[in-house]
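S.K.: Here is my input; please provide its structure:
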Amino acid sequence: MAPPALPIKCKAAVAWGANQALVIEEIEVDAPQAGEVRIRIAATSLCHTDLTFLGVEQLQFPRILGHEAAGIVESVGEGVDDLKVGDHVLPVYQGECGKCTPCKSQTNNLCEEYWPFLKTTMMLHPLDQKSRFSITREGRTQPILSFFTSTFSEYTVVKADCCAKISEEAPLDKAFLMSCGVSTGLGAAWNIANVQKGSTVAVFGLGTIGLAVADGARIAGASRIIGVDINPSKFELAKKCGVTECVNPKEYDKPVQQVLQGLTNGGVDYAFECAGKMELVVAALESTQEGHGKTVVVGLDTPGSKLILDPTSLLCGRSIMGCVFGGFKGKTHVPGLVDMITKKEVVAENYISCVLPFEEINKAIDLLKNGKSLRCVLTMS
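M.R.: Purely as a prediction, here's the structure:
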């Protein structure tokens, strides 16, 4: 029998306060408890969700952000029988207990055990509700809070139910894409909207998620995929991901929804809001066809933001729906999505803008904030 795991010291990028630069610190990561695994992170990346919550003044700090990553299981806690040391995994914020009604459903991925914890924006540990991270300064030890799967650390601890075991053939520095952004976009097109062959699609916001929506719509057989963004530098790459034409709202003197209605004889069949701005949800909704148009809200606006709609936009037969992780279940579906990267059915290179050492995470944040990066791979030494 292997000896029990011990706490381990490592580097992590700690958020000490809202809107502050992350600080590379030496922290201590506890051994995994019952039902948990500790993962050595090989590659992680930034998602706009991390930046959104970094800017929330009400959030408690210090905290370790991050939730897009790939790594290798370093140790396992008691009762974990489906993962072992050395397994290649993606830690995924969308847990899957496999026993509750949603987990057994074909149409619901909000696990009854993990969804309530996810809504607190922390990957809480039901065993004792304590973070597995701490830091010692001047002889004083204090806990560091977690966030989803807290992958801005060389090691992290998550529930085994929040790990997707993937093929060892999959490159970890590309597989991580399926732990959040790309999988969410693909699933929004496939699982939430159910984009049909020959249909018309509008994608508002051509960041990572928007491009993945376009990719998903392309694979589903959509005939027209219109990308909407105010940054024309994104248009060339968008066309590699399936976008057939691009619209820059700044080039028109009327609302973009009217532009799209004119381009599509009354509106598109499906619209996706991927920029995380409530005013664009309204534009997306009104850009769809009356009678059957579907709008999917994929982007995350600042918590507390309000959506104000003209009710007639819905009474005419349009619909609007939300999307969590593209409707995918982490353990069940993510391994197959990673295989799509390995088989080049999804081209990972389209989403990766740069590669930096983990210590340069603040540079990666600046690139993302300034619209100069999609996914920047942060590699651990």
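S.K.: okay, CA-based contacts and neighbour counts for the rest of this
M.R.: OK.
S.K.: Shouldn't K84 be within a helix?
M.R.: No. Assessed by DSSP: H, G, I helix; E, B strand; the rest coil, K84 does not belong to a helix; its assignment is coil.
S.K.: For it, give me its contacts.
M.R.: Counting by C-alpha atoms under 8 Å, 6 or more residues apart in numbering, K84 makes contact with V73, S75, V76.
S.K.: Among those residues, which are located in strands?
M.R.: V73, S75, V76 (DSSP state E).
S.K.: Mind jotting down where the strands sit in the stretch 151-300 of the chain?
M.R.: 155-159, 163-165, 200-204, 224-228, 245-247, 270-273, 294-297 (DSSP state E, counting those that start in this stretch).
S.K.: And the ones in strands among the contacts of K84, which is closest to L356?
M.R.: Each of those was checked against L356 using C-alpha to C-alpha; the closest is V73, at 22.9 Å.
S.K.: For E169, see how far away that closest one is.
M.R.: Separation of V73 from E169 (C-alpha to C-alpha, to the nearest Å): 16 Å.
S.K.: Now the second one, please; I'll put the structures next to each other:
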Amino acid sequence: MDTAGKVIKCKAAVIWEKSAPFSIEEIEVATPKAHEVRIKIIATGICRSDDHAVEGKLSNVKFPIILGHEAVGIVESNGENVKHIKPGDRVIPLFVPQCGQCMCCKDSRSNICIAAKLKKSVGVMSDGTTRFTCRGKQIYHFVNTSTFTEYTVVEEMAVTKIDSGASLDNTCLIGCGFSTGYGSALNTAKVHPGSTCAIFGLGGIGLAVIMGCKIAGAGRIIGVDVNPDKFNIAKELGATECINPKDYDKPVAQVILEQTGGGVDYAFECVGHIETMLAALNSSHFAYGTTVIVGVSAPESTITFDPMILLSGRTLKGSVFGGWKSKDSVPQLVSDSMAKKFDLEKLVTHRLPLDKINEGFDLLHSGKSIRTILLV
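M.R.: Model prediction:
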């Protein structure tokens, strides 16, 4: 492309300080350095984790910053020594990179890359600098991606090529929300046919968990949310019933224990609140229930419970990006989407241009959206 080797001036949504609204700015995006790729973002989803970052609830955030981590785009140019990506490729940036060489990347039990965690400080690339500037100031990166911008720069280990025929729209959901929920059911919990599941939180991730539970053959899928407006879509995607904790004068875990005859086989917490984590744990069967924490909690949050609750056989697990090894799995998930094995469009409620990003976050806060896609 004729922009290769040049600084690109483009539009981006910048957060200048904690809890501030997004500001649409003209930024400069530097050329990619060795092992880096510059991407033209086409579509990017608004995820609850982005909102946590705005509110200062994540420890890996420095302001001013360009957020966003769920996107699809086209490679504009490469730095030196990029081996597997070329300009023109359709790609998905990866907030969970995969170097392929570290201990965890080589072990089938983990999808967390040690190299990615050790190589860089918060908000910068591996060389300790950023690729974004605005008004003469450096703008920090977010979880290897920063997709609320027309162009971004990522390391090669934090991007993967997808099918050239893949949609440059709702495919962005595979970059986070869909894959996180879907994989937590299939990979982390390993839901088995005929089982009973409870999903706490029916946002985009919780609904994707329901899709995963249904694909796995669960016999009973219980959606739990204080917003009954989510119940119809939850049932459309596979929930057999839904519970609103506000409808009962007893703890929702007790309600589930009573309605399931002792607890569910699998419980998923997709909210990020300590209270719902405990409710999910307590709603699982005492002898063999598995609880998976998917929601991101605030920094320094702690969870306290009697260890005896685990001694009888319960299991408590966590799941990041659904347990998928990103570079290996994302292309296959895209292919599965193209083959109609699941319908990403059912998770999309709104589409907005990038300059209406604050409206998109208002929809998130009001509970009126499942996933809003920003068309960049």
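S.K.: what's the TM-score for these two chains?
M.R.: Here the TM-score for the pair of chains, by TM-score structural alignment, normalised by the length of structure 2, is 0.96; 373 aligned residues with a C-alpha RMSD of 1.6 Å.
S.K.: on that earlier part again, of V73 and E169 of structure 1, which one has the most company?
M.R.: Under the criterion of other C-alpha atoms under 10 Å, the comparison of V73 of structure 1 against E169 puts V73 first, with 25 against 9.
S.K.: Enumerate every residue touching the counterpart of that one in structure 2.
M.R.: Using TM-score structural alignment as the criterion, V73 of structure 1 maps onto V75 of structure 2. Taking C-alpha under 8 Å, 6+ apart as the criterion, V75 of structure 2 is in contact with V37, R38, I39, K40, I85, K86, P87, G88, D89, R90, V91.
S.K.: what's the answer for I365 of structure 1, then?
M.R.: So I365 of structure 1 contacts L46, L51 (C-alpha under 8 Å, 6+ apart).
S.K.: any idea how far it is from A31 of structure 1?
M.R.: Per C-alpha to C-alpha, I365 of structure 1 is found 30 Å from A31 of structure 1.
S.K.: what does S134 of structure 1 give?
M.R.: Noted for S134 of structure 1: a distance of 12 Å to A31 of structure 1, by C-alpha to C-alpha.
S.K.: Between those two, tell me which one has more neighbours.
M.R.: More crowded of S134 of structure 1 and A31, by other C-alpha under 10 Å: A31, with 22 against 18.
S.K.: Hmm, the more buried one is touching I8, no?
M.R.: Yes. Taking C-alpha atoms under 8 Å as the definition, A31 of structure 1 is a contact partner of I8 at 7.5 Å.
S.K.: ok, back up a step: could you single out the nearest of the ones in strands among the contacts of K84 of structure 1 to S223 of structure 1?
M.R.: Nearest to S223 of structure 1 out of these is V73 (C-alpha to C-alpha; 42.5 Å).
S.K.: For the nearest residue to that closest one once chain neighbours are set aside, pull up the helix or strand it's in.
M.R.: Spatial nearest neighbour of V73 of structure 1, excluding adjacent residues (C-alpha to C-alpha, 6 or more residues apart in numbering): I39 at 4.4 Å. Element membership for I39 of structure 1 (DSSP states H and E) is strand 36-45.
S.K.: with structure 2 superposed, average distance for that strand?
M.R.: Strand 36-45 of structure 1, aligned to structure 2 and superposed, deviates on average by 0.4 Å (mean C-alpha distance after the TM-score superposition for structure 1).
S.K.: where's G5 of structure 2 relative to K33 of structure 2, distance?
M.R.: Using C-alpha to C-alpha, G5 of structure 2 is found at 10 Å from K33 of structure 2.
S.K.: rewinding a little: closest one to S233 of structure 1 out of the contacts of K84 of structure 1, please.
M.R.: Nearest to S233 of structure 1, judged by C-alpha to C-alpha, of those is V73 at 39.1 Å.
S.K.: what ranges do the helices span in structure 1?
M.R.: For structure 1, the helices defined by DSSP state H cover 48-54, 101-104, 115-118, 172-175, 181-187, 208-220, 235-240, 256-263, 278-286, 312-315, 330-342, 361-369.
S.K.: I'd assumed G71 was in contact with the residue nearest to V73 of structure 1.
M.R.: Yes. Checked against C-alpha under 8 Å, the pair I39 of structure 1 and G71 is within contact range at 6.1 Å.
S.K.: residues in structure 1 aligned with stretch 86-94 of structure 2?
M.R.: Aligned using TM-score structural alignment, stretch 86-94 of structure 2 spans residues 84-92 in structure 1.
S.K.: do stretch 315-323 of structure 2 as well
M.R.: Against structure 1, stretch 315-323 of structure 2 falls on residues 319-327 (TM-score structural alignment).
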